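J.: For reference, the sequence and a predicted model appear below.
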Amino acid sequence: MGAFFNFSVCLFSAIGSFLFVAIGYDSGIIGSVVSQEFDYFQRYFHNPGPNITGAIVSTFAGGCFFGAAAAGSLATRIGRKRTIQLGALVAMLGCSLQAGARNVSYLIVGRLIAGLAIGCLSMVVPLYQSEISPPEIRGFLTGLTQFMISIGFLVANWVGYGCQFIRGHAQWRVALAVQILPAALLFLGMFILPYSPRWLIERGRDDEALGVVRRLHGNAKNKEFIDLEFAEMKEQIRYEQENYSTKFSDLWATKPMLRRTLTGMAIQICTQFTGINVSSYFQPTLYAALGLSGSKILMITGINGALGAITTIIFIFFFLDRIGRKPPLYFGAIGMAISLAVEAAINAKWGGVNSTNHPAQTAGVAFIIIFSALFFSVSFGPISWVYQSEIFPMRVRAIGTSVCTCANWASNVLISQVSPIGMARLQYRFYILFVVTNICNALIVFFFFPETKGKSLEEMDEVFGDQVIPHALETKQVNNVGAEDEKSRGSDV
């Protein structure tokens, strides 16, 4: 019962926030909407050039930056659960404005407001998932975030493929309006999901927290594990409350904390500099550069999305919690560098909108798919969300995760704004930039990232070198909760 409930909570929070509303659907659908295949969109907005297109895309990421920044404080004050619901409400407003846009300014404002919501959700949902997951399957459960992003891309791509055949402005309005329904479902569905037990302990609501832990992890055989896990949470959080502050400056106050902060920011920045969002936002443009045109472009985009979702779920279910975080990051970074190098060579030799070399077109499409659906989906895609949400201590976990997510969206703004210009001016040379950045990503992971596989959130202090109290799950006994607390805990159990 506990494992099933745990899985259901993580899956629903991932589906609700990411399937359509968040990064997956929005990033996927905007690439279709701004493409030449959406001719009614082009006419309505007077054929926007690269600068306007970049602004339409990047404004969303800019909103995400500020949404993620605000979410850290909100998640601490009102809780992870209520912050998710607030994000869903704001998403409904932003998506409605996009679907009803009357001009470019209207559309950009809608994307900015939706971005605020998605930035908030992209920070707090992985945080919520990590805090309700047992350590041995935390990679899988938190990795569901990326899986649902992939599903979001998949649905967006096929919605985009279908909507291109609509004659009239419903062609793009329907595609953008689809985002509203899951936001409403998320808002309502979160009423029946639990609060984070760690947040409840931090707020002094120990009885409620113990009840949540029992529901999440409980069965007839693991009463001792539940007792020790709850004790470990309570011991660590109480020690932090008694001995540390919760100031923003704590993120760099000590060498281990600075390492946590820089590592969390680095994995998100490295994720953006894989080049994935060039592929995500402008995938139809990449296929057009190979000489492809018409409905075939959006059909291929849909196939890519399906393969990415399949690869992600296989990876997080069978491999992530077994082989750890670092090895897949090496593998993915090198694989993406090779894929993009080959893609650059194909475009340099046989690319161009007038290309008729079908074998080259096929190879070019294949390596775009290999880049995103294979190498990204088994590395930075799922691991970035898992890693940033598991490395911080409870007292600064929300603001630390917020800072890392802001780093993601700041990089996203940069890349999404300059990509249309870079692709237009540099053409195949634009790929080479990301060949270099992916090689740098592999080196950064190798030299600076610690392995976190199998550790509880409270045991991360051992990983980063700032452990000060023993852990109940290791010692098999309560170590740092006073006699009165232990008696109270015993009577609850």
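T.: Great, that's in hand.

J.: can we go C-alpha only for contacts and neighbour counts from here?
T.: Fine.

J.: Which residue ranges of the chain form strands?
T.: Per DSSP state E, the chain has no strands. Nothing in it meets that criterion.

J.: for it, longest helix please?
T.: Looking across the chain with DSSP state H, the single longest helix is helix 394-426.

J.: list the helices and strands that helix packs on?
T.: Here helix 394-426 touches helix 50-77, helix 104-132, helix 223-243, helix 255-272, helix 276-288, helix 380-390, going by 3 or more CA pairs under 8 Å, 6 or more residues apart in numbering; DSSP states H and E.

J.: Figure out which of those is closest to residue 446.
T.: helix 255-272 (11.8 Å; CA to CA).

J.: Go ahead and measure how far that closest one is from the middle of the chain.
T.: The chain centroid and the centroid of helix 255-272 are separated by 15 Å under CA atoms, centre = their mean, to the nearest Å.

J.: hmm, who's touching it?
T.: Contacting residues not belonging to helix 255-272 are listed as 250-252, 380-381, 384, 387-388, 391-392, 400-401, 403-405, 407-408, 411-412, 415, 437-438, 441, 448-449, 464-466 [CA atoms under 8 Å, 6 or more residues apart in numbering].

J.: now swap in stretch 129-138 and tell me
T.: In contact with stretch 129-138 (CA under 8 Å, 6+ apart) are residues 6, 10, 13, 141-142, 196-198, 213, 216-217, 321, 386, 389-390, 453-457.

J.: In helices only, show me those.
T.: 6, 10, 13, 141-142, 197-198, 213, 216-217, 321, 386, 389-390.

J.: okay, now the one to match up with it:
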Amino acid sequence: MDSLRQRLPAPRQAMLAKESRSSPSITAAFEPSRISELARDSLPWYKVASRRRLYALLFPGAIVSYMTSGYDGSMMNSLQTVSYWDDFFGNPRGSTLGLISAIIALGAMCSAPFAPWVADRFGRRWGITVGSCIMIAGAIIQCESTTFAMFVISRFILGFGLTFCTTASPSLVSELSHPKERVAVTAICNTCWFLGAIAAAWITYGTRVIPSTWSWRIPSLLQMLPSVIQLSVIWFLPESPRWLISNDRGEEAMAALKRYHGDGEETELVKLEYEEICAAIHQEKESGNTTWKSMVSTKGNRYRMFIVVCMGTFSQWSGNGLISYYLARILETIGINDSATKSLINGIINIWNFLIAITSALLVERIGRRPLFRISTIGMFVTFSAWTIASAVYAETAAHGAAMAVLVLIFLFQFFYCIAFSPLPVAYSVEILPYSVRAKGMATYVFTTKVAVFVNQYVNPIGLANIQWKYYIVYVVILAIESFIAYGWFVETKGRALEEIAVIFDGEEAEVIAVAKSEVEIAQVEDFDHKKV
């Protein structure tokens, strides 16, 4: 077992960290940096007016991007219980239903090459603005759909715009947030999926009784609400300091850092952040690590991309897609056919998911990433295996107890999923990526996620229709693989600033080490030249 731990990067890092606590010779490599110490000692955000204002703008301006995806999944789940929608589009089932759900993912995949270019060339705010405008157009067309083809095209447009927002938003959030709250705030991004899901579930629950096509047109139109909120707020936020510095606008970057991280003062933390960002971006430009090719040109970047791809894939291929988009069909396999009951369960489960996800997001920095990933993957594997067995028993016996067991296990499975794969895929991906490839890396994350979603959404209804509970065995195997990869490759990043995480992946090649070692001397410089880039 020790030999295996030595060969796998994540257990090896964990062992070194444990040894560092008892061995002074290697403790320095694992000590928190001066930035981390200053951030830890800072006042909580709710006691600082500038940070209260920052997060009051960041939430509606950037974080709500993820509401659109959640809204879509829950809406499509709920619309399957609305007779006017079902009849209007010819009672779609199997591959037809899969196409309606999956087409939004295809649209997101098609815009993946363009989204990082906009975010890097014009700034994070423009990426969010472009994406929001496209999604508003898509929602309006979706509401006005008169044919099956028009409805499908509208959902493609929604997906096309979604990638622009979900590429730029997490970058802006992580790059603007104060170091003390950065992880929690970034983790909250993906939990907003459930805010959208809750809204869609209960809106559709209410409109399903309207005796016309407005029973599905109203929820379809309201899918543009997160985008409208973003457009109304995003330009009240400053641009990312890292983007400003990389575009030779150091004075604006320092002004943003002073206003929101120093409460209007040029504090020691602000100076150190500024200098570290400058050093990291300068090193990345000098080394040429700013292209698509650079994402796989070094061992450290290949490792990063492996984790990013895993985050995108695991967040969709863990069995959660069945619940997000096809809960109504799953409930039918255990004898729950009443549309009101199915809609009610959908609404309740999304509230449950959000409460678990937001709690986990707020505890990420205290617990750590690695423990959450390990508990989550093992827990999902066990509960999904039990879910499969209970489904098989119901299929054979139609026992009420087996049906109730499936329902309980669905909620328990969602608990294990939400403690890690709701808050962490975005937060973990964005923090391990260096600035030079952060937008491209997040576009890769979105692309991978949407490929996984597309396959999931297209294949799931076919599998459920043809082999019913036996289809769950596929996910049991996938979850076993995920558990091993989480153990072997998901390293801990707890307690490190964005630029310092590079040390974990690049080792001695990460020149930010030199910056970290000289932080104390930088803090003592009386005449700090904040115009230097």
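T.: Structure received. Predicted model, so just to flag it, every value in this text is computed and none were measured.

J.: List the residues that contact the residue sitting nearest the centre point of the second structure.
T.: Nearest to the mean C-alpha position of the second structure, by CA atoms, centre = their mean, lies residue 426 at 3.2 Å. By CA under 8 Å, 6+ apart, residue 426 of the second structure lies in contact with 170, 186, 187, 189, 190, 311.

J.: now the first structure: which of those match?
T.: Retained contacts for the contacts of residue 426 of the second structure in the first structure, judged by both residues aligned by TM-score structural alignment, their matches' CA atoms under 8 Å, are 170, 186, 187, 189, 190.

J.: excluding its backbone neighbours, what's nearest the residue mapped onto the last one from the first structure?
T.: Pointing back at residue 190 of the second structure there. Residue 190 of the second structure maps onto residue 146 in the first structure, with residues paired by TM-score structural alignment. Leaving aside its chain neighbours, residue 146 of the first structure sits nearest to residue 382 (4.8 Å; criterion: CA to CA, 6 or more residues apart in numbering).

J.: Could you report the neighbour count for the aligned residue in the second structure for the one you found?
T.: Aligned by TM-score structural alignment, residue 382 of the first structure pairs with residue 423 of the second structure. For residue 423 of the second structure, the neighbour count with other CA atoms under 10 Å is 30.

J.: count of neighbours near residue 251 of the second structure?
T.: The number of residues packed near residue 251 of the second structure is 17, by other CA under 10 Å.

J.: What separation do you get for the equivalent of it over in the first structure and residue 219 of the first structure?
T.: Residue pairing (TM-score structural alignment): residue 251 of the second structure is matched to residue 207 of the first structure. According to CA to CA, to the nearest Å, residue 207 of the first structure and residue 219 of the first structure sit 18 Å apart.

J.: Could you do residue 292 of the first structure as well?
T.: Distance from residue 292 of the first structure to residue 219 of the first structure, by CA to CA: 55 Å.

J.: Compare those two and say which one has the larger neighbour count.
T.: residue 292 (23 against 13).

J.: what do we get in the second structure for residue 185 of the first structure?
T.: Using TM-score structural alignment, residue 185 of the first structure lines up with residue 229 in the second structure.

J.: Do I have it right that residue 431 of the first structure meets residue 346?
T.: No - using CA atoms under 8 Å, residue 431 of the first structure and residue 346 do not qualify as a contacting pair, with a distance of 10.8 Å.

J.: Of these two, which one has the most company?
T.: Set residue 431 of the first structure next to residue 346 and count neighbours by other CA under 10 Å: residue 431 wins out with 23 against 18.

J.: Now residue 416 of the first structure: closest residue in space that isn't a chain neighbour?
T.: residue 58 (5.2 Å).

J.: Report the contact partners of the one you found.
T.: With CA under 8 Å, 6+ apart, residue 58 of the first structure has these contacts: 412, 413, 414, 416, 417.

J.: Apply 10 Å and report the result again.
T.: For residue 58 of the first structure, the contact set (CA atoms under 10 Å, 6 or more residues apart in numbering) comprises 52, 64, 108, 111-112, 115, 281, 409-410, 412-419.
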